[in-house]
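Asker: kindly return the folded structure for what I paste below:
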Amino acid sequence: MTVRYTGHFAPRHTPQNEPIPGSTQVRNSASGFSFAVDDWTRLDRFLVLGAEGGSYYADERQLTLQNAEAVRRCLEANGGRTVARIIEISEAGRAPKNDPAVFALAMAAGMGSPGTRAQALAAVPRVCRIGTHLFQFVEGVEAFRGWGRALRRAVGNWYTEKAPRDLAHQLSKYQQRGGWAHRDLLRLCHVKANEPSNSALRWAVGKGELPDTVDVNDPLTPIVGFEAAKRATDPAEVVRLIREYTLPRECVPTRWLNRMDVWDALLEHMPLGALVRNLATTTRIGLLTPESTAVDRVVAALADTERLRRSRLHPIAILAALRTYASGRGVRGRGFWIPVQRVVDALDGAFHAAFGNAEPTNKKWLLALDVSGSMGWSAIAGVPGLSARDGAAAMALVTAATEPNHHVIGFTGCGFHVAGTQAATFGAWSAYPNSGSGVEMLPIRPDQRLDDAIRVVDNLPMGPTDCALPMLYALERKLAIDVFVVYTDSETWHGNIHPIQALQRYREKTGIGAKLIVVGMVSNGFSIADPDDAGMMDVVGFDTAVPQLMSQFAVGDAPRS
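Answerer: Reported below is the predicted structural model:
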């Protein structure tokens, strides 16, 4: 009998449950083998995606520990670079939530070298832009260090270096969070509130008296308005105070927040993020109706791209609002409303606008969505009901709207079928004889509404992960592809050939120097992209810079991660 040694050792064709001989692959969480991303990529993934809710293979605690260790290693390797990256992603609004950046900054302030700690403390006002962020930072930093002079000074400076009007706004709107209040921090930091200009700080620590009324330009206006609203006994008076002092919702006593006239006044100057968060409430109480002027204001606000940019409202926040609002019921079943279609449409448009504009490359793109079981479980940035699979569909829609020459498929390592379609129409194909379809074309179109695109993948059956399928599919179908984009958690394990081997085979058979972009949808430590191949790039899913980076990489003008 002749032994086929290549059946056991083949660097060009290796099962995914074994490492490619001679490679640097590591075992992933699904017991397959992928490449480990470097700590800087892991830092980006954490800052953008966080670890809230965990993943299919790691619970929230495990995923947080893994990411925290990566942040720690980055701090040890180059603390200044780490702090600069935290600031960059936080200030640019590239992440759905600021919580990971605040936590990472707290780590830098508590675990870094003396120079790194100083940089981190100096960055507190830039990353912790509102009172809630400051409370989160203090809670986090206490886990890593005690209250030394430098920390007290940094927290105290957060208050004393603010413009008087902004300080009064912060003190009245964000009074306490997570067991902390401004009074606690001001006393802990020994901030002096005796000067006449510090009336707001004296109010925060319970000292001094405020005038009953002030001029609209007075720095104390937010606090005086807040105190007046607490004393108000008539709804008309509350409405007047909201308009006169431009009070935010947090400064209006709860007993008045079930009134349409109160919300109408609030809506006039409401920040865009707050407006999006309160769409359900304003619809439920009857303020937003198909023909109301309030709806006109909401639609105009969501269509204002400059206002959208200034608000730092992240696409994830818009997507979460769209899913919840369009459903007509709260995530936990609390509250019901009839969604206004114009508002749903405006949210859809705002989602695309929040990513900015990317120039089309006129390359041929294959957008491949991992619809395996692990992608259907993980939550994006802790948003209830928004899986990595749903997020992949949303991200693919953004690229599809930019690139005219694209092809959208879903893949998993076993048979599945898109509901309501015919296999012959949507290209059912499998790399595994008699196993059913491993790849299907997905009916996702550039002109499609976001919620419709997500609905295509939302209820697909679960299956194993085989990230080689997109390349094998394109090769078998003789598709000319310049750029493969795989939206995945990289927990691949099911196939009998690795994704990079399938890409190499595609390149050799077609003569096309195809590139691979891996869009990481979970903040784990794995990627199917070979770090030694200049034609492969890792990006972080739902980083607002991703569409532009992908376009630049496709034409050779962008870094590889």
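Asker: going forward, measure contacts and count neighbours with C-alpha atoms only.
Answerer: Will do.
Asker: how close does the spatially most central residue of the chain sit to residue 478?
Answerer: Residue closest to the average C-alpha location in the chain (CA atoms, centre = their mean): residue 96, at 3.2 Å. Note on residue 96: its distance to residue 478, by CA to CA, to the nearest Å, is 39 Å.
Asker: structure for this one too, so we can compare:
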Amino acid sequence: MSAQDETVAGLKQILITASNTGTCYGDHLARHLVDWFQFGEHQLYKKQQQQQQSDSSQHIPDTTLKTASPVDILLASTAVIPRLVEQGKADEILDTLRTYSQLPYVDKEVLEVLVLCLAVTAKQTEQKKLVTDAHSAVRELCTNTHLFFLFIQFSKMIAKKDGHCGWGRGLRRAVGSWYLSWEPHRLAVEVTRHASAHGWTHRDVIKLAHLKLKDMPIGTQVVLHYVFQGLGRTTEKYSGQDNSQDLLTLLQALDKDGHPQEGEKAWDVDEVISKVTKLHEKFGNLTLDDVPSQSLKSQELWSHLLDKLDSESLVASVNRLGRCHLLNPSTETLHPLQDQLVARLTQETVAAGPISPTQTLLSLHAYQHPARFIVDLAVKSGRGGARGAGRVLARKSSKVNPKVIEAMHTLIANSAKNIDKTKGKLGVCIDVRGSMATTHVWTGNPEGKGEVTCQEAAAVTALSLSSGGTNTAVSTLAFSESGLVNLTLGEGATLSQVINVFKETVIGGVNVNAALEWGKENGAETLVVLTHRLDHQAVAVASQALDQFNHEHNTQLRLVLCGLGTKRLNTPHIPGILLMLGFHHRTPTIIRAFHERYF
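Answerer: Below you'll find the predicted structure:
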């Protein structure tokens, strides 16, 4: 592969894995950088305040981060973009961003990394056409407020490093085009569904972009006037003008508490029910963001809401309902709501939605093992304040509903069957030793482990890759005493059934050479090894075996090594090998994209 091809491949890898290394940890690169930047700015502001309030010239220690700044890390992680510009391949950058934004392997988390790449592209000032085209692509790639404000935040971070404010003509035009490109009714839903993100509000952005409402179409004027003045003044100004009544009626239904007036009453259940009914009738989809959070403790509201939520919001609502004690099996009067939730979770339309088996499994464990943080160990200071306060993980006692658990397991199986089948022979080789059942996956959380066992993670990954046992191009195998044995996953197999198949297998150690031999005999294009622990020696042995195998047989077999319970390994990029540590809801998706040669 030439240097230019490697550069393009590096950009594609970032857009699929959110990482520019050969190892995937499940880290959220874009979000970590924004949080880190905002933390650094807050620390700097506190230091400046201390200096202003200090009456002496005593030195105040610098509490800002001493390591590389988040902007430096941002630019380093996307260094492939300026390299493409240097190689004269600037046109491929936006083409790749547009193409990959449409792939099924790119979800909303990876879109944040795509927006990061778009912001870096828009700052390649030596390429004026590229910068102009990047700003023109903002509306196409930033498909919601969250991504749009993320682009603005990244632009600010990069510009600040160069001593600029970030609000040049190109960004102002991009902001104006973003708002103008929305159909007014859709824009009304967007500005009320997501009023703010990443420290920005629609009012901030519109003011800094110097948008003039009088130059805009009447529908856009109504919505943006509402952003600044609220529902009452907007209704007074535009009532009866140019058929704006329908839009005003929609805003009245959407209006939350963003512009509370003195004496205004809080939401009641009937108002919320009316709102969600109108939204569902007009647009056909509904998320939890459309519902005032303070009203989500009402059983009556949930009974109207469950049949209207999209699949992701429906699965997310299980844990919320559990926290509100609306699913307790001992509560006789609430059985109709429980039965309604169970019936909805088992509908084919839910399984056919964007929800994945891994997301459902993680939500199921969140429901089965509820946890919350409490502030404890607070030591009172001499001046009456609290210092030394820490966050301690405490378990809430909560009863789980067996019917809901069974419905979630059914959804895992049904949603796996709806995953598009991969092409090319794929072998999924699983470690079925007892340690897989007793160790937990690494999810990157501060407590060090998740509730999901490595055995469950391997089972749900096998289900996802095999499309619920329906894809004949995918073989599920187990490491046994005799090498590798085939595991039969029946069509529509449940998670429990797959785990039982694991338990019935005669166990054996992980043997990469045996997997490679199976790949040779069966014409496999990719092999996946799922185990609970990886170390440097295991990776080095596997790398050497793969190189030797491909050289001897003149093949391009690829290998995925998944250490489901492994935290960190400082391993350089190894051609032909994808190293995945820990478990993330995107783990099967990344493996499928690697197998399909998207990076």
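Asker: the residue nearest to the centre of the first structure: what's it in contact with?
Answerer: 48, 49, 314, 315, 316, 317, 381, 542 (CA atoms under 8 Å, 6 or more residues apart in numbering).
Asker: which stretch of helix or strand covers the closest residue to the fourth one other than its chain neighbours?
Answerer: In space, not counting the residues next to it along the chain, residue 315 of the first structure is nearest to residue 351; the distance is 5.2 Å by CA to CA, 6 or more residues apart in numbering. Assignment of secondary structure by DSSP states H and E places residue 351 of the first structure within helix 341-354.
Asker: same question, residue 322 of the second structure
Answerer: Here residue 322 of the second structure, judged by DSSP H and E, is contained in helix 311-323.
Asker: that older thread, ranking the contacts of residue 96 of the first structure by neighbours, who comes first?
Answerer: Counting neighbours by other CA atoms under 10 Å, residue 48 comes out on top of these with 30 neighbours.
Asker: contacting residues around the aligned partner of it in the second structure?
Answerer: Correspondence of residue 48 of the first structure to the second structure, assessed by TM-score structural alignment: residue 16. Neighbouring residues of residue 16 of the second structure by CA under 8 Å, 6+ apart: 105, 106, 110, 590, 593, 598, 599.
Asker: what's the spacing between the third one and residue 362 of the second structure?
Answerer: In this structure, residue 110 of the second structure and residue 362 of the second structure are separated by 19 Å, where distance is defined by CA to CA.
Asker: and the helices in the stretch 401-550 of the first structure?
Answerer: Using DSSP state H, counting those that start in this stretch, the helices assigned to the stretch 401-550 of the first structure run over residues 450-458, 469-476, 499-510, 546-554.
Asker: among the contacts of residue 96 of the first structure, which are located in helices?
Answerer: 48, 49, 315, 316, 317 (DSSP state H).
Asker: residue 110 and residue 362 of the second structure: which has the busier surroundings?
Answerer: residue 110 (23 against 19).
Asker: was I right about that one contacting residue 19?
Answerer: No. Assessed by CA atoms under 8 Å, residue 110 of the second structure is found out of contact with residue 19, at 9.9 Å.
Asker: right, and residue 526 of the first structure touches residue 39 too?
Answerer: No. Look at residue 526 of the first structure against residue 39 with CA under 8 Å: they stay out of range, at 10.7 Å.
Asker: so the two - more neighbours on which side?
Answerer: Neighbour totals were compared for residue 526 of the first structure and residue 39, and residue 526 leads with 25 against 18 (other CA under 10 Å).
Asker: distance of the more buried one from residue 315 of the first structure?
Answerer: Separation of residue 526 of the first structure from residue 315 of the first structure (CA to CA): 24 Å.
Asker: cool, and residue 46 of the first structure?
Answerer: Distance, residue 46 of the first structure to residue 315 of the first structure, by CA to CA: 17 Å.
Asker: give me the neighbour count for the aligned partner of residue 306 of the second structure in the first structure.
Answerer: Residue 306 of the second structure maps onto residue 267 in the first structure, with residues paired by TM-score structural alignment. Residues within reach of residue 267 of the first structure, counting by other CA under 10 Å, total 23.
Asker: correct me if wrong: residue 267 of the first structure contacts residue 276.
Answerer: No. Taking CA under 8 Å as the definition, residue 267 of the first structure is not a contact partner of residue 276, at 10.7 Å.
Asker: still contacting in the first structure, which of the contacts of residue 16 of the second structure?
Answerer: Contacts conserved in the first structure for the contacts of residue 16 of the second structure, counting by both residues aligned by TM-score structural alignment, their matches' CA atoms under 8 Å: 105, 106.
Asker: rewinding a little: residues in contact with the match of residue 306 of the second structure?
Answerer: Residue 267 of the first structure touches 275, 294, counting by CA under 8 Å, 6+ apart.
Asker: from residue 301 of the first structure, how far off is it?
Answerer: In terms of CA to CA, residue 267 of the first structure sits 10 Å off from residue 301 of the first structure.
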